[in-house]
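1. can't give you the sequence, but here's the structure:
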């Protein structure tokens, strides 16, 4: 749902964004948003301002992350013969099972400039398919949501990786568990490391 809301925000379809937020929000927030729209004749920006700022920003960041994941997936599939795929709510993660070179992949924002033709073609195709562009990351009515963009490395160095424990899971009878220990650089996600190990 976060991705859908984020895409509608980027398209400046604020009415649709609000309907999706109300569908997934708690009763109190949904009621406050509905009351605002009824009282203020469909004034959507004010209704969006009722949503906590970090939550609104999360929706826009979810689009950045999803596009990054898709560009990374396409790059790995094009450059690696041996991969493992793992489905997730918005697509598939692809993990290379052979050496792959590292490169920076853009987190698209209003300041994004093409640097790697292959990656940028992938991102441009994704944006065209979803009717958005880097300039859509500028929000004049909600400037706190504007994102300039950046870059994240395809690969992250995993330090101190250690299998601490493996065995029967006492919380979930009939299941097994593993306990891993490792550290990652800032901006990397432990959940992705775990998924790559288990994929």
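-> That came through fine. Note that this is a predicted model, so its numbers are computed, not measured.

2. CA only for contacts and neighbour counts going forward, please
-> Will do.

3. and the gap between residue 70 and residue 29?
-> From residue 70 over to residue 29 the distance is 32 Å, taken as CA to CA, to the nearest Å.

4. out of the two, which sits in the more crowded spot?
-> It is residue 70, of residue 70 and residue 29, that has more neighbours when counted by other CA atoms under 10 Å, with 20 against 17.

5. how near is the more buried one to residue 33?
-> If you go by CA to CA, the gap between residue 70 and residue 33 works out to 33 Å.

6. which residues touch residue 20?
-> Contacts for residue 20 (CA atoms under 8 Å, 6 or more residues apart in numbering) come out as 1, 4-5.

7. longest helix in the protein, by number of residues?
-> helix 53-79 (DSSP state H).

8. chain center to that helix, what's the gap?
-> Using CA atoms, centre = their mean, to the nearest Å, we find the averaged C-alpha position of helix 53-79 to lie 4 Å away from the chain's own average C-alpha position.

9. gap between the following helix or strand past it and the chain center?
-> Once helix 53-79 ends, the next helix or strand along the chain (criterion: DSSP states H and E) is strand 83-88. A distance of 16 Å separates the centroid of the chain from that of strand 83-88, by CA atoms, centre = their mean.

10. what comes into contact with strand 83-88?
-> Surrounding strand 83-88, the residues in contact under the criterion CA under 8 Å, 6+ apart are 76-77, 92-98, 195, 199.

11. list only buried entries from these.
-> Buried residues within the contacts of strand 83-88, defined by neighbour count using 16 or more other CA atoms under 10 Å: 76-77, 93-96.

12. name the nearest of the residues you listed relative to residue 162.
-> Within the set of the buried ones among the contacts of strand 83-88, residue 95 lies nearest residue 162; the separation is 19.6 Å, counting by CA to CA.

13. that closest one: what's it in contact with?
-> Contacts for residue 95 were tallied using CA under 8 Å, 6+ apart; they are 76, 83-85, 196, 199.

14. which one of these is nearest to residue 118?
-> Ranking these by separation from residue 118, with CA to CA as the measure, puts residue 76 on top at 11.4 Å.

15. hold the first one in mind and look at this next one:
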């Protein structure tokens, strides 16, 4: 089976109720349609084409690169605007003006339409069996998108939590796993083999790797890995530590399910993830705490903290509070609504998920 064979095979549209927003002129809201480009890179294109700072552009959630997706953005103090913009694989349509920016809490959910190709008879049978089991709920794991295109965000996050800033920077710069650009691979390989030779490495890194180039430019002047973090956007730094937090949550949930005689697994590149196919309802409305310095049940998390070599005091960063891990709770099961599908040569499936839940994890359940 294959998903995301073509961008049009994976369509997602953000669901936000703009009627809740207070009307005004401070923020201009647009529906952004993008194809085969990440949200971050789409924002860069918009900023460049409109000759504005990226800092003036707000969005609620990130959408995958290899998709066609529609999501809302807003632009602060953008008065001279058009109703529509066409930047090739990024298009904007004006939808209104409001007094406040977009926030992740604005998202009510996401609608998905996914085409699954190249199925054999066994996979079709498995789908038919599993769609009856997971037609309302599935296990709410974080999927691989949470861990970055190179699947290493959680590794960087762990180093940041442990104040090992050199190794955090090292992974950001040299890890070429799942890297697609040949020049980027060569540059990262060179730096891996010649760590510390930042000047020559800078000449090899492609211009589109602007964050890496910013870090290298600073390290040429001063080899201070903590201060080099200022060349990484705050949003990305938080993403690193939240990726590690997500990794830990996945580990704990998988351990719980394995010890509840849940022996089915879903395909995942990063870690072993178990699911139940029987008595799913016993996990209904139950939550699992995400690890953070302010977590309520520290004893419950002791095993994984020990396995990871984590100290609770390291979860709060006094020098840089934005790199602290705060605890929250996440439902073990995610609800899936309005499921509809057709089986011909391919499977076309439509459904709605709440914010923070991963459609690719749901698809993996259906073929587990």
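-> Looks like it came in fine. Keep in mind that this is a model prediction, so the values were computed, not measured.

16. please, where are all the strands along the stretch 251-368 of the second structure?
-> Assigned by DSSP state E, counting those that start in this stretch, the stretch 251-368 of the second structure shows strands spanning 264-266, 273-275, 287-289, 329-331, 333-343, 347-353.

17. what packs against the last one?
-> With contacts defined as 3 or more CA pairs under 8 Å, 6 or more residues apart in numbering; DSSP states H and E, the secondary structure elements packing on strand 347-353 of the second structure are strand 107-117, strand 333-343.

18. any idea how far that strand is from the chain center?
-> 20 Å.

19. what lines up with residue 292 of the second structure in the first structure?
-> Residue-level alignment of residue 292 of the second structure against the first structure, with TM-score structural alignment as criterion, gives residue 109.

20. separation between the closest residue to its match other than its chain neighbours and residue 157 of the first structure?
-> Nearest-residue entry for residue 109 of the first structure: residue 149, 3.7 Å, with adjacent residues in sequence omitted and distances by CA to CA, 6 or more residues apart in numbering. If you measure residue 149 of the first structure against residue 157 of the first structure using CA to CA, the figure is 22 Å.

21. also residue 79 of the first structure?
-> When CA to CA is applied, the distance between residue 79 of the first structure and residue 157 of the first structure equals 20 Å.

22. neighbour count: these two, which is higher?
-> A count of neighbours by other CA under 10 Å puts residue 79 above the other of residue 79 of the first structure and residue 157, at 13 against 9.

23. can you pull the contacts of that one?
-> By CA under 8 Å, 6+ apart, the residues touching residue 79 of the first structure are residue 100.

24. try it again with 10 Å
-> When contacts are counted by CA atoms under 10 Å, 6 or more residues apart in numbering, residue 79 of the first structure touches 96, 99-101.

25. mapped onto the second structure, which of the residues you listed hold?
-> Among those, the contacts conserved in the second structure (both residues aligned by TM-score structural alignment, their matches' CA atoms under 10 Å) are residue 96.

26. could you rank the contacts of residue 79 of the first structure by neighbour count and give me the top one?
-> Each of the contacts of residue 79 of the first structure was scored by neighbours using other CA under 10 Å; the highest score is residue 96's, at 17 neighbours.

27. which position in the second structure pairs with that residue?
-> Superposed on the second structure with TM-score structural alignment, residue 96 of the first structure falls opposite residue 276.

28. do the same with residue 135 of the first structure
-> Residue 135 of the first structure maps onto residue 313 in the second structure, with residues paired by TM-score structural alignment.

29. excluding chain neighbours, what is closest to that match?
-> Looking at residue 313 of the second structure with CA to CA, 6+ apart, the closest residue is residue 293, at 6.9 Å.

30. who's in contact with the one you found?
-> By CA under 10 Å, 6+ apart, the neighbours of residue 293 of the second structure are 311-317, 324-327.

31. mind giving me the PyMOL select for the residues you listed, buried ones only?
-> In PyMOL, this line selects whichever of these come out buried by 16+ other CA under 10 Å:
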select buried, resi 312+314+315+316+317+324+325+326+327
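
32. and the contacts of residue 293 of the second structure, which is closest to residue 234 of the second structure?
-> Set against residue 234 of the second structure, the nearest of those by CA to CA is residue 324 (12.4 Å).

33. show the residue spans covered by the helices in the second structure.
-> In the second structure, the helices defined using DSSP H lie at 39-50, 121-133, 153-161, 165-174, 182-193, 198-204, 210-221, 225-228, 234-258, 302-308, 359-366.

34. looking at the ones you listed, which is closest to residue 15 of the second structure?
-> helix 359-366 (14.5 Å).

35. give the aligned range of that closest one in the first structure.
-> Across the first structure, the stretch matching helix 359-366 of the second structure (TM-score structural alignment) is residues 190-197.

36. flag every buried residue along the matching stretch.
-> Taking 16+ other CA under 10 Å as the neighbour-count basis, stretch 190-197 of the first structure is seen to contain the buried residues 193, 196.
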